[in-house]
Structure formats: structure tokens, C-alpha cells
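Asks: okay, here's the prediction I keep looking at, along with the sequence it came from:
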Amino acid sequence: MKNNKKKFVLIDAMSLAYKGYFAFINRPLSTKAGEPTSAVFGFVNQLLKIIEDTKPDHIAVAFDSKEKTFRHERYELYKSSRQEMPEDMIPQLQRIKDIITAFNIPIYILPGYEADDLIGTACKLAEKEGYICYAVTPDKDYIQLITDNIFIVKPGKSTDEIIILDRKKVKEDLGIEPIQMIDYLALIGDKSDDIPGVAGIGEKTALPLIQQFKSVEGIYKNIDKIDRKSIVSKLLENKENAFLSKELATIKTDVPLKLNFDEAKFTQPDIKKLNQIFSELEFKSIAVKVNKMFQNNSLEKKENTPAQDYVESKPSLASFDKNKVKYKLITTYKDAKSLAEKLMQSDLFVFDTETDSLNIFEVKLAGCSFCTKPNEAYFVAVNPLYLSTGLFSNDLSDRLPIDDFIKLFKPVLENKKIKKVCQNGKYDIAVMRHYNINVENFYFDTMLASYVLDPDQKHGMDDLSEKYLNYKPIPLTQLIGNKKEPSKIFEVDLEQLSNYSCEDADITYRLYEILLRELKKEKLEKLAFDVEFPLVLVLEDMERTGVHIDKQALKEFSNELKNRMDYYTDKIYELAEEKFNINSTQQLQKILFDKLKLTLTSKTKTGFSTDAKSLESLKGEHPIIDLILEYRQVAKLKTTYADALPKLINPKTGRVHTSFNQTAASTGRLSSNDPNLQNIPIRTELGKEIRKAFVPRDKDYLILSADYSQIELRIMASICEDENLINAFKSGEDIHRSTAALVFQVKPSEVTPEMRRKAKEVNFGILYGIGPFGLKTRLGISQEHAKDIIETYFGTFKNVKKFMTDSINNAKEKGYAETLLKRRRYLKNINSNNKVVRQFEERVAINMPIQGTAADMIKLAMINIHKELIKNKFKSKMVLQVHDELVFDAHKDEINDLKPIVKNLMETALPLKVPVVVDIGIGDNWLDAH
């Protein structure tokens, strides 16, 4: 991008706004007052990235006009299938225009023309004047504008990433000149704009035709030279559409646009106006970035101070001025003893560890910060290293020896009367346990408090600090570099490390005060103090315990899977009549669609889809499909589990230690990662073999599995109080058989396996707001039949329909769905006019009270069981939680005592209006126990 020519950047506003809007569609952004901001946030981030990367001399932004264009007049169906703009995006456009104006950037709008045409015209005019132009858009039709002086800037996957396309890149990727994009679109059409193209001609056919004959005109002139009759037939049948499509796809470059280069000159923005807008929108990090980019004398940041927020709003954390806070570095025994005594006299304190690793079995403590009130914090620098002589290593001799730290602070941290507060306390507690310090009276976790208040917000300390304190903390990268290598922690200057860690503790204390007030205000403290906070110790213990894996069994299974893969590979080659890379999407596309002529699936960037869903739709067309699906299943089992799990065994413990995440799922469910042990397949016979490899720790133990029976259906029955459902559960009937009998109006003894299967699909489908189309797909029946089944179901279980309607209406009124324990999930688009977005949130409104209550129930059970195991000094340990199931490493001598305890505490964790049933199994491995 180095060039002496002046640079003119032209931005397609709507394409960037839409990209920003849909980038956050699952977690829409909004202000505390409820103003939607996703599109604005995405647009501004992209704008700043574009300015940073292109460093423009001139810049302008183009919008589509509201009026119909000449293309609509030429073709009535042009853009006819486009959905109306989402309701919550409309007010964001004015915000975007206000921000563009505050940046002193001109806006181009011309009635009857699209942004494409304005940008195309501006690019050509600027090129004539000797400028290099950058047209910013994700739309592929802009490629036709590319020349040696005109480039396309495409937004990347994230809202702050961009990709620059030039002639060379287009020729490498597509094999055609940029101007030929018009002919390419004329053949394949453009679904997003309803440009018809030539029916039946896709990317694979279009590109060779254009490469050979150069243009649409050239193709029709030489149509007799095309060998494939089917292509000739399609071209002749759709000739009119081909030329119409070319006309519609051509960007006009002669629009009557008065281009004033002086107006478009990129100058200093109106910082005051921008700060006002960013303050209203609560764009704190963007405000900091903009002020840094366009600093003037009045905005210069003082050296050696934490990053300040330049937003003109109430500086609620102004006291973070270095002159006001009291942060003390402690390196001597005398000072550490004095701090320990001070902490021993406190009612509550925050503590935060600094370490060299996230692996709790390898971790070395570099220090710990403590805070008992705002503005004051202490950092105890620790030397965790020993030499073989028993002496401490010399390079860290200026710090408190680890045994002195343990001697002084173990009594403090184990004091049951003093409340402890952390941000992500599970890790800090694990670090202390590594040094044989058992943290007692763990009282409050700011990360979990944030999760309880709104599961969809960000819960990291930096994010919470910016949101609640209007302050951007010292970044970790400032200490250990952008790669965030924890091992470099001992290379950091002690004063710098002390300031960083003290600030973390200080911020955590301030967040604790604010979040505690918020929990009380929203009446969510019971959920936090009875469920989420106590669960931390349970999960930490489970993670530390780990689960034993039979390496030899997995090795043998891996060999078996390899043999199966080889068998399927040979069969696939035989049916394809050639060898190819089965794992290559493009090679598979050629076999399935070019060679075997199977029905074309949905289109992707690289051709036609070969994902699992697409291949399932092709079942029955050719035997190769079943073999490919079998091959993929076997390959995934081999790589993801049979080969991967043995590598994750910790050499010190001989077990696999997963990490349970409390803040990942919006419903309240736990997730598991590194490795994910909640996703091990159970439905297929081969998948079940993986569970066989999960075994007890030694010959004195067995695996005990305790599983809630149909818990979500029981919760639904309890919430909706449907008499028929409640009676079925109370009488201990097979709920799916009972449902089938009522829906199909037959005696329970006359219910066929097929009827039961359909009833089961309906029972579980209802939990997720299933409709006739969804049920039709699941059962392989007609939509009319599916509709009849659902109507009969609702006629039989009248309160279920009422529950669904009430759930949606309550969510629309409150703005959130909630569980029996009042856990919330906010639904910002539940009242949207956009049908797709609204219906998604309506399904969530139905499912959240059920799935979330099930999550709350098992969490309470885990807490109660954990307490009971400790109280009775059991050797048995809880080692896994997989949604509705708990898995134990059970000592053989304790099984008779353990079974009733687990069963009782699970069944009574959260009383319902129907019986709660827990099935318990015991075996030599997880599969046998299940």
C-alpha cells in the first residue's frame, strides 16, 4: 500500500452496518437504557480499522437512496425477496450518519441510485485525477471496479479485520479479470439481489466459459463450440435472463455525481461531538481508541498512568490517579507479617494470584495481591523456586520465600470467619490448593456475579471495569507481551507487577461493592449465593481429581477405527471409480456433483455444500453417501477421542483433567473444555466405546453414574401444571407411551414402537418450540400430518400450549426469560419486527425456563453431595457432570452408603409438582455404569 499517489477511500455504509448488525445477532449490543448499538459498533470499528490501514488523504461514505432505482424499473423482481430492515437497526442508521458527520466525512446519497453506482462513479473520477481508490464493501459485485489504481477493501470475519483485493488476487482466486465479474454474475446470478442469471449454471460451469469466451456476448457468439448439450440448452433457454442479469449486475460509473475533492479531504474529526455520541452509546473502548488516534495537546495522556477513558462522562474511577491510590509492594518477612495480621483483623478481603502457568499441577506463584477497601492494595512478591541445596535461587532472592508466604497467609486464607472475594476464584483457589492452602469462606466472585446479572454480557475483569467503573485497567500485555506468555511473569519489573496486581485487586473490590448492590436490586442474590458461588469449590475439586482413562483400550479402539476407515475408503474409491482425498471438500464436490451428477445441495463460497446436513439430504440417491457419512463418523471418533484423549493424560496424576466453565452457556448449563467431556457421543454403538475407556482410579473403585430421568419433561409438567402430564409422571408410566396413547387415542397396550417414537419427538420437540415443519423433518412425514399431531398434542395437554404462550408473553413484557430460581436470560429482540430474529428468541423464551431450571437443579445437587462427601469423609469422589448426569469414582466399600445419598440429594435438590427420578448404575467403566 506504499504509493506516492493520494488515496481516496469510499465506503458502502449499508453493507458495513449490516455486517456489524449480524456479527452480534446472537448477542445483540445495547446501552443500559436499551438503545440497540450492534450495527453502529460494527460500523465504527470497521471505519477505524480502514482509516488505520489505508491512511486516506480523502474519504467519503455512500448510502443507498430510499427511492427505487433504475434497476427496479428494468426488472420488477430486483431485490424483491429481501427482508425488511430489522426494526432495531433503523434508529442505528441515524447514529451512524451522526458519527460520519462528526468525523467530517461527506455522505453521498443520490435519488434513484445505489451506493454501488455512487462509489463506482467516484472511483473512476478520482482515478482520472490520479488518485488510488479503495472501495470498502463485502459485496462481490464491486470486484468489477478493480483496476491497477482501484482496490476493494473487504471486511474480514471479525469487526476489526479487513482484506484488500487487487487484480492479481482476483485472477489467482477466480482465474478471470475483475471486469469479467459482470459476466460471471450474469451467468450465476446473485441471490442477494434477486438477479436471475442462467438457471442451472453454477460457479464451476461459469468460470471455464468466461475464461474461454471472455464475456456473455462471446459465449453466445460461440455457443456451437460448447460440447455439453445440457449447458447449451440452459444457455439458450435463459438467454434473455443472461443479458438482463448482466445489465443489472453492471455498476454505473457515469452517475451525475458532483465530486468535490476538497470536501472529501480527510481532516481532524470533531472530537468533542464524537465523545458525546460515544458516551451516549457507552462505547468506552472506541472512545479511547479515537482519542488516541486523533490526539491533540488537550488530550495528551500523562506518562506512566493507566489508560484513561476520554469519554466526557462521570469519571467514577478518577481516584485511580497514581497520586490517590495506595499500592504497596511487599518483599520482606516483616512487612508480610504485618499485612497478614491486618488481614486477620478484617471481615472481608479480595485476593488475586499472579502465576507463570494456567496448569494448576505445574503452576508457580509469583505473588498475591490483597485489598480490604477501595484505593488501597498490597502485593506480596513470592519466590517459589528451590535449588537442590534447599536454598532459594539467587535471581529471585529479593522476594518472600514461598514457605514464609505459606506460613503467614495459610492461617488467613483458611480462616472461616473472614470472607474472601475473587474475580474467577476457581483458579485462585486452585493455585492456593497447589501450595496446600485450602481457602475457606469463599464468599463472592465478581465474574459469576456478572454472569448471574446477565449471562450474555462479557465477564472478564477488564470488560466489567469498563462497564461499571468507566475505567480501562493496565493490560496484561503491557507486562508479558502480546503473546501473553505466563512464563515471563518472573521477568517483569517488581514495581510494575505490583501496580498491575494491586490494581486488579482494587478493581475487583470496587466491582464487588457494585455487583452486590445490583444482585440485591434485581433480587438475584439467592441464585448467586446459593448456587453459583458455592459451586466454585465443587468444580475446583472435580477438576483437580480428574478421571482415569484406559490408554490401552483407546489404543486398541483406535486401531479398530483405522481398519474401518481403510475399509470405507476402499469402498468409496470403488463406487467413485477413482481415488481422491475424501477429506477434501473440493475433490468430494467434483465426485458427487460433476461425476456422479447427484442433486445439487446449497451453495457455498467454494461450490456446493458437502456438510453432514447436506449429505443426509442426499441419502438414497447413491450408496456412496452412506459410506462417506460412516467414514466421517469413524474418522471423528478416532481423531477427537481415541487418539486425542491419551495425549491429555496428566503425567503427574495419570488422569484427564477437564475444565468446567460456569459462564459459557446462557441457560445456566456448565460447559467442559480441554478436553470437552460433555460431548462424547452416546447414541451410536461405536461412540459408546469411548465411554468404555473411562474407568475407576484402581481396583478398589467402581464407576457410579446417576442420571436424572426425563428431567426437562418433568420440569415442564411441573411449571405448566398440566393434569394429564402430571398424572402420567405420578403413576410412573412411560411418558412417551402415555403421550402416544393420548395423542393417537389408543390404549397404552396398543401403542406401537412407531407411535412411541413420534410421541417422543413431539415431547422433546415441544421444549424447543418445534413447529410442523420441524416435526415433519424429524419424523419424515408430511407437514399436514405433523400439524395434526401437534394440534392433537395441544388439545390433549392444554396447559402445555398455555405455558408456551405465557412464556413468550412474559418474555415480551419483561425482556427476559427466567427459571424457577429466577435465573435470567435477556431477550433483546423478542419484540422485533424481524420474523426470523423474533422467532428464535420466542423459542428461547420457551426453552430457557425448562433447560435453565434443570441446570439449576443439578448444580444444587452437586453442592449438597459435595458437602455430604466431605462431612462423612468419603474416599469416593464426584468426577464428571454431563448435563443431567453425575459420574463418581466410587470406593467399593462405600457404594452401599453412597447410592442412597446421591439418589436422595439429586431427587430433592429442587422440589417439583411431579416425582423426580434418578437412575443409578454401577460398573467397571462409564458405559457399563450408564
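Replies: Yep, it's here.

Asks: C-alpha only now, for contacts and for neighbours.
Replies: OK.

Asks: okay, buried residues for the helix or strand where residue 53 lies please.
Replies: Element membership of residue 53 [criterion: DSSP states H and E] is helix 38-54. Within helix 38-54, the residues that qualify as buried by neighbour count (16 or more other CA atoms under 10 Å) are 38-47, 49-50, 54.

Asks: could you point out which element follows that helix?
Replies: Tracing the chain past helix 38-54, the next element assigned as helix or strand by DSSP H and E is strand 58-62.

Asks: so what does that next one touch, helix or strand wise?
Replies: Contacts of strand 58-62 with other secondary structure elements, assessed using 3 or more CA pairs under 8 Å, 6 or more residues apart in numbering; DSSP states H and E, are made with strand 7-12, strand 107-108, helix 115-128.

Asks: mind redoing it with 6 Å?
Replies: For strand 58-62, the packing partners by 3 or more CA pairs under 6 Å, 6 or more residues apart in numbering; DSSP states H and E come out as strand 7-12, strand 107-108.

Asks: centre of the chain to the shortest one, how far?
Replies: Average the C-alpha atoms of strand 107-108, do the same for its chain, and the two points are 35 Å apart (CA atoms, centre = their mean, to the nearest Å).

Asks: show residues contacting it.
Replies: Strand 107-108 is contacted from outside by 61, 62, using CA atoms under 6 Å, 6 or more residues apart in numbering.

Asks: what's the neighbour count on the spatially closest residue to residue 816 that is not a sequence neighbour?
Replies: The shortest distance from residue 816 to any residue other than its chain neighbours is 4.0 Å, reached at residue 826 (CA to CA, 6 or more residues apart in numbering). Residues lying near residue 826 (other CA atoms under 10 Å) number 22.

Asks: tell me how far residue 826 lies from residue 848.
Replies: For residue 826, the distance to residue 848 equals 10 Å [CA to CA, to the nearest Å].

Asks: comparison target, given below:
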Amino acid sequence: MTQATLPSADHPATAPTLLLVDGSSYLYRAYHAMPDLRAVPGDPGSPATGALRGLINMAQALLREHPAQSAAFVFDAPGPTFRDALYPAYKAQRSPMPDDLRAQIEPIHTVLRLLGWPVLCVPGVEADDVLGTLAQQAAAAGMQVLISSGDKDLSQLVQPRITVIDTLSGKRRDVAGVQAEFGVPPQQMVDYQCLVGDAVDNVPGVEKVGPKTAVKWLLEYGSLDAIVARAAQMPGAVGEKLRQALDWLPTARQLLSIKTDCDLSAHLDPAAPLQQALRLQAPDQAALRDFYQRYGFKTLVRSLEAVPGRAGVAQSGADQLGGMGLDAPGAAVAAFGLAEAAQAGQGAAEGADTAPTAPPCQYETVLTWEALHAWLERLQAAPLVALDSETTGLDPLRAEIVGLSWSIEPGQAAYLPLAHDYPGAPPQLPREQALECLRPWLENAAAPKLGQHIKYERHVFANHGIALRGLDHDTLLQSYVLEAHLPHSLESLAERHLGLRGTSYAELCGKGAQQIPFAQVDIERASSYACEDSDFTLQVHQRLWPRLQADAKLGAVYALEIDCSEVLYRIERHGVLIDAATLARQSHELGQRIVALEAQAHASAGQPFNLSSPKQLGEILYDRLGLPVLKKTATGARSTDEEVLEKLAEDYPLPAQILQHRSLSKLKNTYTDKLAALAHPRSGRVHTHYAQAVAVTGRLSSNEPNLQNIPIRTPEGRRVREAFVAAPGHLIASADYSQIELRIMAHLSDDPALLRAFHTGQDVHRATAAEVFGLVPEQVSSEQRRAAKAINFGLIYGMGSFGLAKALGIDNTAARNYIERYFERFAGVRRYMDATRAQAKACGYVETVLGRRLYLPEINSPNGPRRAAAERAAINAPMQGTAADLIKLSMVAVQHALDAQGRASRMIMQVHDELVFELPAAELDWLRSEVPRLMASVAQLKVPLLAEVGVGANWEQAH
């Protein structure tokens, strides 16, 4: 028995249950969680079916989880409602419904009715009003009402006989649940919402009144009417804001109150009892079979044939969800939380349905000049070609081509083996001659090509002296823009979007010590594998590209990623010069200091011990020296992690020595010992690899070596940058955005005080301190500025009072007072944070200024810490993501300028908000003036963007 059906004094087990579903909420959840399924797999022109497929599963799983005899799906009807006439700006900020989703609404209504569900759409009111009316009528008739929705607004309907459940997060809003979540009982929810406003629906509340103040007032005065009656006596700035809102509050109440008296006579038989009027009907099996066949749902067709009764409603989770690739033990979670299921990489594609309809494979191995020339003619005539290389290794600057594959249409591909070397291998065309034959097409920018990770392909062909051009599309980046939270390997994409699984590299070449090079793979098996790669890449593109075309904002983000890929290729190719002698000297000095620290630690401990052994360190700290145990590990051992050592170091010398020893050892082992060895033997330069499709925020990551993690908070760490030098006759320049995330916060929050500080060129931390402490800027002390800086940056990363107290070394009460004063002076920031959290909870994602979507799988998690972490991420992600977008725009703009003007300056690194250049001294004046101008003009925010340039003989001097 589920929690929703447990009997109690207020909910007798004999009372009938009415199950009401907020269909509009389900609609969007299914659409955003599911991949771009089509009635005809691989045909972007056929009807979209993702939301339809997802909603069928959600509806059936809901009935399994919460059995009921009477139920209804309620959807918003098209057209305006009475609220739009009352307030034209109501929901004005919401994006229009995507065309793909709009096209699925009618078939969704149809299939629900075929499944036996009553479906209601009432013009002139919202689904919430219909739900409210039905719930009140049912409760008055003695029924128990269960409303399935994630909308917190429905909390105002809750009473002993009406409960709201959010099947996505597992949240249950009964009377006690509403009180615990919001601090007020359900009957005060409308008053509460009027005070705080509803950012999701664009309904303003009382400025400066947040949840805490609203709850305090309602508990003290009892109602909004009583608060309004005392408005004249309300003290302070918040009282003034209340008085300013008095004329608005009646309108807010009308907008936010759910109607419970809608006229439903045209939609339900007024003479029939509600329990009978909304009774679930037997499914129409024959019509369902036709419907499922029409939309390509073969798994559901099979479920009808296998399971009698309610069209599969009673079947097992494994049977019902099998077509989606979801695990049976998590059936309810998977069906309700389709976004989470997809984000976990469990695959929401109609895998079992699409595989049988995959095009027949026509794969060819090219072993003769005649066959190659024939294919070359087809390649030159093709509108788009998926191209893939098989190589000797993964290092893009050293890998050589073993063979090439291409695909010109689904199911048709060819493999050109060029360097397979094993006993009995058939004769192959000479590699360099074959590449020369293909060179005109490979280097033709007007010949459109597609790849999976095109930056790698550019490098591989460049290793053979070929400038690969015409790379218009990258399925890796398409997936990254559309679904950054999911895996992006071709294997994952094929399974997720095509329902296809090909041969894996491990199956072909083996694993570990038994793995063989690709050149030793039998050509017949290699050909099948390589052709699959190109074929799958083309088919995935045909699924993903229409989705990007249908969304202008995501399409623009994708175009930026494609342009950025070209710039990153050039940065990686050029590399950055390393001074090996400087690194050797630093390693020697660090080694001496590490030995000295080890001796000091032994002296402090009173005996020698292994500083790298947690067990020995724990014995010294806690047994020999008797230091307090602050934390234990999961296994119960006494912790010696960095957090514990930092706390102990405030009072004892040994922990401080251990921390410094660890820091210097890491610096030596990771950078000063290894950087020179990573330099290319011919160029003396290190060539880091920038990964675009890793961080969900859009930030780049750097590896082999990681140039973005060099510790710069210590003098020793900063000195490492001295080894990044310019070639003779050249300089190093660093162009860095100034306080970029704070500027983005000002733009997003539209806070007047923050906007004013940036527009007038003030020291924003000093200006913040002046606002928080009620001073003029000249009176702000260094300590107050430090506190304001910690608040400014802490809020970006979702820091609470505990984190701020730790950062400033103050108690929690003082930190909480700082934050409250901050929000009183910067009310726009609080409104932004509240609105962003609300949007994240409603949509499952937030967006950057450019429209990049940042998904938050845990935003509605029933797990408190996970949900809190997701809420912090929701605040930070739009700022960090927008900063990532801006630096990418800058990279592209600067590279275009360098190319257009024929400059010799080269971009050699990108590190967070910084671009690093190697330039001839003669171009210094140009770079100092032009690069900051370009970086400042890539986007028009509500505050000016500012980039500053430093110059020197090495990277450290350029700061």
C-alpha cells in the first residue's frame, strides 16, 4: 500500500479516491526529459513523439502507484484566461510552447482517452482552476482527492481530504507537509504568495518581502487583510514597500487565487455524481493498437498482445518500461522522473522499437583505386558526409591514420583501410597517395562534412599535412548543447537516440595488456566497426540537428561551439613554449623545502613518520600529541583530511607543516617535475587538450597538462607560470575579464545598486560594503570590504551563513546578519535568486543569457542535501555559464580579427576568464587596444564588460 492510500482518521480507507493529474505539468516534464523520438525513426520530417511516449508511461505508472476508480487528466486550454485580461503581463516572460510539443498535444489527449482517462480542457481558466473546482466538489462529496503535480500553487487547495503529491521529487503536500515546507498552513498560502509574489507567473509581491518576512507577518497578524490594516504602522523600508503595494495586492490575490467554482457543465454530466462522471473506462484495445502502430510504438503494441486488461496498466514495470530501456526496480521513479532517468544515462529512446526499422546496412571496404574514385564522385556530390578516422592512438598531435570511413546516407558507408599491418592482411592503397587523391575534397570548405568530435579529426589530418575544411557539424557538440547532463560518446548517442548498439572498441581490440593496435585488427572486422561509426554519426545528426534548428537560442549556442572548436584546434596546435631550465630550478628548490618541512614535522611529532600515511599521521596527531578528533571517516577512522588539518593548524604547528608539505609536494609532482616532459620533442611546447563537452556550465576543461588548475593563491604556485615563456622577439600578454560573474549577477538581477556601482566605475566590493554597513564608500574599512567581497562572491556560489562565517572567521549569527543586511540593500539579487530557484524547480533547468540550458537533475530531489546543492547550482550556473559563453564569444571574435588583419599574434591558452597570447613586440599596441575592445563588445549587458591586459616575458609577468 502506498503512502497516499494509507487509512487514517481523516482519510477512512472506505472513502473512494479521485486521482487528478496536472496534465500541463506532466506535458512539459515528458517533453524535456525525452529525446527527439519520431514516428518514423531517422526522419526529422515525421511527427515528434517524445512527449507522447513519455506521458503514456507516466500516466500508466501513476495508476500503478496510486490505484483509483475515478480520475482525470486536466490540461490548459489554448487561448487567454481571465487572468490575462486582469493583468496583461501575467506569465509574459514565459517562452512560447515549442512547435514540436504543440503538435503532440492532440495525440496525447487522444491516447489518454483511449486508455480510459477522462480528459478536461476548459477555455477561459487554467488547469489549476479546474483541478481546484473538481477537488473541492469531490471533497465535499466525501471523496479522498489526490492531485499529482509539481506546482506549489496547488498547496492552497490542501485540506484533510485533499493531498498534493509531486511524483517527480517524491514530495507529499498534505496539511502538515504544507506547514513544514512553507511555514504557514494551506489556508494562508494565498496570503503568503501575495506577499512574496510568484516569479514563475510574473506576479510581483511586496518588494523586500521574502518568505521569512511573509511567514513572520502571517504568524503575528493572522492574515493578509490584517497586515494591510496595520500597514501604516509597519516600520522601516519594508513597511514603506508594503504601503506602496497596497493598491496592487487585491489584483495579486485575484491572480494567485485558484478558482474553485468553474462552470464544468459543458464538460461533465451535471446530473451524474462526480465519482461516476470521472470514472476510468476500459481501454479501447483495437484503437490503441492502431494508435501505437501509427506512432511507431512497437513495444506498446506488443504489450497489448501480451497483457489483457487495461492496455498494459496492470503489467509489470519491466514489461511496460522495456521499450524505454528503463530498469524495472525503478519503474515508478523512471516513469515519474523521466528527466532523472534520462540524465542518469539510462536511455529514454524507443530502443526496442526503433531497432527493427533501422535501414539495411550496405557497408563497403575500399581496396582499389577504381572503388576509391567512384566513392570520391559520390562524396563530392553528397549534401553532407559523415567522416571518421581510425588512428594509431588518442594523442591528437601524434596519432596517424590507419583508415577512413564515411557515410552519405543512413545505412550506407565505406571504409578505406590504409595502414593495417598483420600477417595475411590484404593489399591496401598507399596511405599518402590515397590521402592526396582525397585532399581536394577534404580541404574543400564548400563540401559539408560531419564528425563526432571534429577537433580531433582536424588534428589527425593535420598530422598528415591536410587542412581539413568544411566541418559544419559535430554530433558530440550537438548532444552537449541539447543534453549537457548526459554522456556524449557515440556509443551512448546511438543507444539513446537510435536504439542501436554497434561493436565496441574493446570488443574489437581487447582490453588492458591484451589490447592490440587498430592497425592489427582484421580489415573485415575493422571495416564493419568503422562504417558503423560513420553511419551512426550521420543518423544521430539527423535526430539532433532538427531540434537545434527548432530552437533559435540553442541553435546559436551550437553555432558558437562549432566556431569555438576551430579556435581551440588552433590554440592546441600552436601550444605554449616551456622553459625547462626554469622548471628544473623550481623543482630543485621545492625539493629542498619539502625535505626541510619533513624534518620540521618529525621534530614537532617527536619521532620520524611517513607524512603521506594517513594511518601514521592519525596515530601521531591523536595518540601521541592528543589533538582533538574533529571528524571521522565513513569507516570510523579519525580523519586527517585537509579540512580537519586546516582547523587544527589554527592552534598546532604539526598540522600546518603537513598542509604545506602536501601543497608543495603536489606542486612539484604535478607541474615542475612533469611539464617539461609533456613538451613536444620538436617544438618544445606543451599542447594541452581543451574539452568542450565536459562541464555542464559550458566551461572548457584542460588536460595533459591541466593548465587551468595551476594553484595561483600561493607564491610557489604563481612562480610555475614563469616557465610559460615567449619565443625570442615575442611577448606574453594576458587579457582577463574583470569581475565578470559579478557583472553578470548585476545584469541578471537588475539590482539598481549593483548596476549603479558598475556604471559609475566604483570598486564594487567597497560599494557593497557601503550599502551593507550604511556608510559612504570612503568610510569603509579594509575588514568591511573583505566581508563584502566574501558576500559578493559567496552568493554567486550559493554560500549560506555557515560558509560565510567560516570564510570570515566570525560566528554564524554575525554572518547571518551580514547576509540579511545585504539582501535588504540588494533586493534585486534576492528576487533573482528566488525566481531562479523557482524556474529550476518548475523546468528542471536554468539558462544562461545566451540560452544555454543547464539541467539540474536533483532540483526536486527528496534528499535534502542533494536538493540544496542543486539549488545552489541553480543560482551559480547561469552566471558561470554566461561567463563561459562570453569567453568563447571573445575567443571567436579575437581570432576572426587576427585572421582578417593578418596578425602574427597567436592565442595560446584559455584559462577560465582569461585569454593568453604570444605576440611579436610590434603588435603590442594593437593587442592592448583591440583585444579589450573586442572582449567588451561581444554581448550587450546592462553593465559594461571590462577586459584588462597585462604583458611580460612570461605568463607570470603578464599578470
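Replies: Yep, that arrived. Nothing here was measured: the structure is a model prediction, and the numbers come from that model.

Asks: that older thread, so what does the residue nearest to residue 816 of the first structure match up with in the second structure?
Replies: With TM-score structural alignment as the criterion, residue 826 of the first structure lines up with residue 855 in the second structure.

Asks: let me know whether its match touches residue 842 as I believe.
Replies: No: with contacts counted by CA atoms under 6 Å, residue 855 of the second structure stays clear of residue 842, the gap being 11.7 Å.

Asks: ok so, going back, now for the buried residues of helix 38-54 of the first structure, which pair is the farthest apart?
Replies: Taking CA to CA as the measure, those span a maximum distance of 24.1 Å, between 38 and 54.

Asks: mind listing the strands for the stretch 401-550 of the first structure?
Replies: For the stretch 401-550 of the first structure, the strands identified by DSSP state E, counting those that start in this stretch occupy 419-422, 442-445, 547-549, in order along the chain.

Asks: of all the ones you listed, which one is nearest residue 71 of the first structure?
Replies: Distances from residue 71 of the first structure to each of these were compared by CA to CA, and the smallest falls on strand 442-445, at 58.2 Å.

Asks: show me what residue 451 of the first structure aligns to in the second structure.
Replies: Matched by TM-score structural alignment, residue 451 of the first structure corresponds to residue 480 in the second structure.

Asks: tally of neighbours for that match?
Replies: Once other CA under 10 Å is used to define contacts, residue 480 of the second structure is seen to have 23 neighbours.

Asks: residues contacting it?
Replies: Applying CA under 6 Å, 6+ apart, we find residue 480 of the second structure in contact with residue 693.

Asks: can we see that at 10 Å?
Replies: Residues in contact with residue 480 of the second structure, defined by CA atoms under 10 Å, 6 or more residues apart in numbering, are 474, 486-488, 558, 561, 692-696, 698, 853.

Asks: cool, residue 623 of the second structure as well?
Replies: With contact set as CA under 10 Å, 6+ apart, residue 623 of the second structure has these partners: residue 617.

Asks: how about the helices and strands packed on strand 58-62 of the first structure, which one is nearest residue 399 of the first structure?
Replies: Using CA to CA as the criterion, the shortest distance between residue 399 of the first structure and these is 54.8 Å, found for strand 7-12.

Asks: how far is that closest one from where the chain is centred?
Replies: For strand 7-12 of the first structure - counting by CA atoms, centre = their mean - the centre lies 32 Å from the chain centre.

Asks: report how many residues lie close to residue 728 of the second structure.
Replies: Using other CA under 10 Å, the number of residues around residue 728 of the second structure comes to 8.

Asks: just the helices in the stretch 651-800 of the second structure please.
Replies: Along the stretch 651-800 of the second structure, the stretches classed as helices by DSSP state H, counting those that start in this stretch are 653-667, 675-678, 715-720, 740-749, 752-759, 764-773, 782-796.

Asks: quick one: which of those is nearest residue 133 of the second structure?
Replies: Put simply, out of the helices of the stretch 651-800 of the second structure the one that sits nearest residue 133 of the second structure is helix 740-749, at 36.8 Å, with distance taken as CA to CA.

Asks: dump the helices of the stretch 651-800 of the second structure to a markdown table, plus mean neighbour count and distance to residue 193 of the second structure.
Replies: Converted to a markdown table, the helices of the stretch 651-800 of the second structure look like this (neighbours: other CA atoms under 10 Å; distance: least, CA to CA, whole Å):
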| stretch | mean neighbour count | distance to residue 193 of the second structure |
| --- | --- | --- |
| helix 653-667 | 19 | 50 |
| helix 675-678 | 20 | 57 |
| helix 715-720 | 17 | 51 |
| helix 740-749 | 22 | 20 |
| helix 752-759 | 18 | 24 |
| helix 764-773 | 23 | 27 |
| helix 782-796 | 19 | 24 |
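
Asks: any chance of those helices in JSON lines, with distance to residue 175 of the second structure too?
Replies: Shown next, in JSON lines, are the helices of the stretch 651-800 of the second structure (distance: least, CA to CA, whole Å):
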{"stretch": "helix 653-667", "distance to residue 175 of the second structure": "51"}
{"stretch": "helix 675-678", "distance to residue 175 of the second structure": "62"}
{"stretch": "helix 715-720", "distance to residue 175 of the second structure": "56"}
{"stretch": "helix 740-749", "distance to residue 175 of the second structure": "34"}
{"stretch": "helix 752-759", "distance to residue 175 of the second structure": "39"}
{"stretch": "helix 764-773", "distance to residue 175 of the second structure": "38"}
{"stretch": "helix 782-796", "distance to residue 175 of the second structure": "33"}
